[in-house]
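**Q** Here is a sequence with its predicted model. Questions after.
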Amino acid sequence: MMSIVKENERLANQAIYEHNNPSIAELFHENTKLNTYTLKQLQYSLAKAVSNPDFKQASLNDGKSYPTLERKKLTPRRSLNGNIGDAIWKRRSIRKFSPKNISFETMSDLLQYSSGISHILKKENDSVTGFRTYPSGGALYPLEIYLVINRVSNLSTGIYHYNVRSNYLEIISTGNLQEQIDKLHIRDQLIEESGITILVTATFKRTTYKYGNRGYRFVLMEVGHLFQNIALVAEALNLGTCDIGGYEDDELNTLLQVDGVNEAVVGEIAVGIPSPFGDNTMPGIYHE
């Protein structure tokens, strides 16, 4: 096994130093490539993971929970109007939101359709695992969803965690945090006007334990799957969304009380009711 590791390091170093000044993105891409040697390494890692009883148990109990916190049950999901074709065709980023409240029922639908458990699998040993509405490498689901509530009916402002397995919100903290969060972003208007700001974190080792460095790619792919779900479900619910990339990572991690290493923010989405006033189109793009 050591010879494979050394050969892998040799190939990686060769790729890294082909350029005099490689970027971090190039280093990441080169060091997570698979070849004859790293495929064998990955096979070894997979075999090690699936034979570990602790890993198996952790995989069945996917999802983070805060058992001591106050919680609020989501309402049962309702049927969505329209079809997937309409949602895909009409979806676009919304940068101007109405001051109206999002209903609690609509928020519940958004969470359940975009990221909830859609079906349960019971195995021969009576263990149970739940599959969500988006794909995940190895069905390990390393992503966690937090919500900064600004304007949702029958729900206090504050920070909440979506407990997917039990389908309820766990209250991390209450109070209006908009002014504090605004300072951590390039475009603070989106945060100020949105009804909900969704913050997605990743617990990386849930995936990298099994897939090694390659697993980091899987985590980022999963973020994309989840974000597209949120955008399309929001469109079907007559909500608007806008992905946000310009935020201060460490400060948001601190806000969510995560360490920024084992679990860290990997994406953010502003969600709200589109404003009938103001221009929600992108300059230079023709809209019928």
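**A** Okay, I see it.
**Q** going forward, measure contacts and count neighbours with C-alpha atoms only.
**A** Noted.
**Q** can I assume residue 60 is in contact with residue 128?
**A** Yes: when contacts are counted by CA atoms under 8 Å, residue 60 is listed as touching residue 128 (6.6 Å).
**Q** Can you check my assumption that residue 160 lies in a strand?
**A** Yes: counting by DSSP: H, G, I helix; E, B strand; the rest coil, residue 160 is part of a strand.
**Q** That one: what's it in contact with?
**A** 146, 147, 148, 149, 169, 170, 171, 172, 173 (CA atoms under 8 Å, 6 or more residues apart in numbering).
**Q** can you count the residues close to the nearest residue to residue 273 once chain neighbours are set aside?
**A** Among residues not flanking residue 273 along the chain, residue 239 sits closest, at 4.8 Å (CA to CA, 6 or more residues apart in numbering). Residue 239 has 23 neighbouring residues, counting by other CA atoms under 10 Å.
**Q** Take this one as well and set it beside the first:
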Amino acid sequence: MPDAVSSITVFTPRYWEFLNEDEPPEEDLAEEFHEASKFHRVTMGRETNGRRLQADPELSRSAAIGARELPHLPRIPLPAIDTEREGGDHPALIRNASCRDFTTEALPVEQLGRALWLSYGAYPKHESAAPPARRPVASGGALYPLELYLLADVSGTGRKGLYHYNIHDHVLEEVHDEVGEERIRRMGAQPDLLASAPAIVLINGLFWRSRFKYRLRGYRFALMEAGAVIQQLTLAAQSLGWGAVPFAGLFDDQVEELCEIDGVDHSFLNAVLLGRPR
């Protein structure tokens, strides 16, 4: 079904319609992988295995290093980095540690809008310019397959609502005027953290935008782009004096139901929790 964005009609077909096929292919590896890798309340326990770190000292040591070393190869030393000076010279490029302890203070809607614009907004804004507008992140083919949704109190009423970020008009479109705390807590693991975050940015992928051109590779491009948006958003939050934590421990079906998306062609990818550090 088409929907209007500004004066431009935007269609959201399934990607296979661009392949001149009447039906989707019987085997879609990207779709099968995406579905198999979703978190659900009843399956999350078997999809994660944190206990193995404690049971396997060698795995724990390797995971703590988080980098590969090739000592058998010749080495060329690089000039030493003065971390204190570099941090002062390039504060916007050095991300703070993740924050998981927020105050209850709502974030100003003006600053929320700025954070969204800095992470995935359209710029520069020209009234006569047609999409695709430039964005703060690189995108395969400039196809921009992501959509951002904001779960926050933007009205000052103390009630959190869910809003879609319309990047071309730089407005929030109201999906739900109120989302109760209990529903937020049920959305994923660590319910106390979810409920305490003053704002949650949900990053969803509209995969056909990449896949009609890049097929299976287009799915990977969407994931890469989501990572770039997370980095932009956490750095934007830092510049505003906020804390932030990327948070993927959400139940896909709960997020997709809340956002009123189908979970197949348009599906949840990741989230970032925002707030003022306690």
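**A** Cool, the structure landed. It should be emphasised that the depicted structure is a prediction, and the values quoted were computed from it without experimental measurement.
**Q** Overlay the chains and give the TM-score.
**A** Laid over one another, the chains give 0.64 as their TM-score (TM-score structural alignment, normalised by the length of the second structure), with 196 aligned residues with a CA RMSD of 2.8 Å.
**Q** residue range for stretch 101-117 of the second structure in the first structure?
**A** Aligned by TM-score structural alignment, stretch 101-117 of the second structure falls on residues 96-112 of the first structure.
**Q** Aligned against the second structure, show me the partner of residue 139 of the first structure.
**A** Under the alignment by TM-score structural alignment, residue 139 of the first structure pairs with residue 142 in the second structure.
**Q** count of neighbours near its match?
**A** Neighbour count for residue 142 of the second structure, taken as other CA under 10 Å: 15.
**Q** quick one on the thing from earlier: distance check, the counterpart of the residue nearest to residue 273 of the first structure in the second structure against residue 179 of the second structure.
**A** In the second structure, residue 239 of the first structure lines up with residue 242, judged by TM-score structural alignment. Using CA to CA, to the nearest Å, residue 242 of the second structure is found at 23 Å from residue 179 of the second structure.
**Q** that older thread, quick one: secondary structure of the closest residue to the match of residue 139 of the first structure other than its chain neighbours?
**A** Of all residues not flanking residue 142 of the second structure in the chain, residue 132 sits nearest, at 7.2 Å (CA to CA, 6+ apart). Under three-state DSSP, residue 132 of the second structure falls in the coil class.
**Q** how close does the corresponding residue of the first structure for residue 132 of the second structure sit to residue 236 of the first structure?
**A** Aligned by TM-score structural alignment, residue 132 of the second structure pairs with residue 129 of the first structure. Taking CA to CA as the measure, residue 129 of the first structure and residue 236 of the first structure are separated by 28 Å.
**Q** out of these two, which sits in the more crowded spot?
**A** Per other CA under 10 Å, whichever of residue 129 of the first structure and residue 236 has more neighbours is residue 236, with 21 against 18.
**Q** Hmm, residue 88 and the more buried one touching each other?
**A** No: in this structure, residue 236 of the first structure is not within contact of residue 88 by CA under 8 Å, at 9.3 Å.
**Q** by contact count, what packs against the helix or strand residue 120 of the first structure falls within?
**A** Using DSSP states H and E, residue 120 of the first structure maps to strand 117-122. On a contact count with 3 or more CA pairs under 8 Å, 6 or more residues apart in numbering; DSSP states H and E, strand 117-122 of the first structure meets strand 128-132.
**Q** how much does the following helix or strand past the strand it packs on stray from the second structure?
**A** Next in sequence after strand 128-132 of the first structure, counting helices and strands by DSSP H and E, comes strand 143-149. Its aligned residues in the second structure lie a mean 0.6 Å from strand 143-149 of the first structure after superposition (mean CA distance after the TM-score superposition for the first structure).
**Q** Give me the residues contacting strand 143-149 of the first structure.
**A** 63-64, 155-162, 177, 195-203, 219, 222-223, 256.
**Q** Centroid-nearest residue for the first structure?
**A** Centroid check for the first structure by CA atoms, centre = their mean gives residue 200 as the closest residue, at 3.9 Å.
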